[in-house]
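# Here is the input, now give the coordinates:
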Amino acid sequence: MKRYFTVEEANRQLPLIEPLLISLQQLKREISAKNRDLQAAKAALGSAAAEDAFFAEEAETEFLMMQANSLIAKVHEHGAEIKSVDLGLIDFYTLVDGKEAYLCWKLGEPHSIRFWHGLYEGFVGRKPISLLKNAEDPE
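Prediction:
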């Protein structure tokens, strides 16, 4: 079931979500580096490499992916959608004039939602919260 947030409700989630996003970014960098190294090692050995020669490295990468998926699930449990891991960009559903919209926050911004946008406008369509009467109480 979709949950709609007021600005205040979303703001309360930010300190809980921020460390999850930071950890997720670190994991993504680690996974990318391991994948690059693994592909380079496989390319260096060519087709002569045994299938199980890289089992440990592949298993380690798979474990890191499981950790990343767990962090993503935790962010979702807080009601946020991850729009970009690299940017640390998340959105919360809200209602604006009875229509669905997003409250938008980016890692590095203060722990207060300052922007919102329509469902299909994305990050470039962000508007200041000050232009919004207030995200409606979903009740």
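# hey, let's count contacts and neighbours off CA atoms from now on
Will do.
# Just to be sure, Met65 is in a helix?
Yes: the assignment for Met65, made by DSSP: H, G, I helix; E, B strand; the rest coil, places it in a helix.
# was I right about it contacting Ile31?
Yes: the criterion here is C-alpha atoms under 8 Å, and Met65 meets it with Ile31 at 7.3 Å.
# Look at the two and report which has more neighbours.
Ile31 (19 against 16; other C-alpha atoms under 10 Å).
# show me where this structure has strands.
80-84, 89-96, 99-106, 115-118, 127-128 (DSSP state E).
# so who does the residue most central in space within the chain touch?
Nearest to the centroid of the C-alpha atoms of the chain, with distances taken as C-alpha atoms, centre = their mean, sits Ile82, at 3.0 Å. Ile82 is in contact with Ile72, Val75, His76, Gly88, Leu89, Ile90, Asp91, counting by C-alpha atoms under 8 Å, 6 or more residues apart in numbering.
# Here is the second sequence; please produce its structure so I can put it next to the first one:
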Amino acid sequence: MPINQSTTPTVAPASTDRNRFSVEEANRALPYVQRVVEDVVAVYSHIVELRRKLEDLGAGEEGLDLEHQYEDAMDRLGDLVDELHLVGVELKDFEKGLVDFPACFAGRDILLCWQRGEAGVGYWHETDAGYADRQPVEALCE
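Below is the predicted model of the structure:
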């Protein structure tokens, strides 16, 4: 059965006039961000499952119902990503629940980094780096 949308939705780039977070501000926003990210991970997992089922099915009523569920889940995921963008957070990984908070340190843009399951925003990386280059926020004070 053809599916018009990929399993991985696109993430809109953050605007250039976005807010900058301090570590404290990011941690204050974290309870809300965490709830949204939990929903993102759950909905994304459901989308992946629906996608597999749709690929295994041929045309028919069951496939049509699954396609509607898939489209609804994709819409829900888009709404959740929009919620994160409104806060000023960039979603980096749908499966892991990885987000970046734009920040500024010593006059340069950086990203504070948080992943689902972590107690707080405890890492950062350069804007042109990624998860593998995360450093503890304490390193910013050295």
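# Need the TM-score between these chains.
The TM-score (TM-score structural alignment, normalised by the length of structure 1) is 0.84; 126 aligned residues with a C-alpha RMSD of 1.7 Å.
# Ignoring the adjacent residues along the chain, who's closest to Leu112 of structure 2?
Leaving aside its sequence neighbours, Leu112 of structure 2 sits nearest to Trp124 (C-alpha to C-alpha, 6 or more residues apart in numbering; 4.2 Å).
# wait, Glu57 of structure 1
Nearest to Glu57 of structure 1 is Leu38, by C-alpha to C-alpha, 6+ apart, at 7.2 Å.
# and the aligned partner of the one you found in structure 2, how many neighbours does it have?
Matched by TM-score structural alignment, Leu38 of structure 1 corresponds to Leu54 in structure 2. Neighbours of Leu54 of structure 2 under the rule other C-alpha under 10 Å: 21.
# Quick check, Leu54 of structure 2 in contact with Gln69.
No: with contact defined as C-alpha under 8 Å, Leu54 of structure 2 does not count as touching Gln69 (10.4 Å).
# how much space between Ala53 of structure 1 and Glu30 of structure 1?
For Ala53 of structure 1, the distance to Glu30 of structure 1 (C-alpha to C-alpha, to the nearest Å) stands at 21 Å.
# And these two? Which one has more around it.
Neighbours were counted for Ala53 of structure 1 and for Glu30 using other C-alpha under 10 Å; Glu30 has more, 15 against 10.
# ok, now how distant is the more buried one from Arg114 of structure 1?
Taking C-alpha to C-alpha, one finds Glu30 of structure 1 at 31 Å from Arg114 of structure 1.
# and what of Met66 of structure 1?
Met66 of structure 1 is 32 Å from Arg114 of structure 1, by C-alpha to C-alpha.
# Which one of the two is surrounded by more residues?
More crowded of Met66 of structure 1 and Arg114, by other C-alpha under 10 Å: Arg114, with 18 against 12.
# which residue packs closest to the more buried one, ignoring adjacent ones?
Closest to Arg114 of structure 1 by C-alpha to C-alpha, 6+ apart is Ile129, at 5.2 Å.
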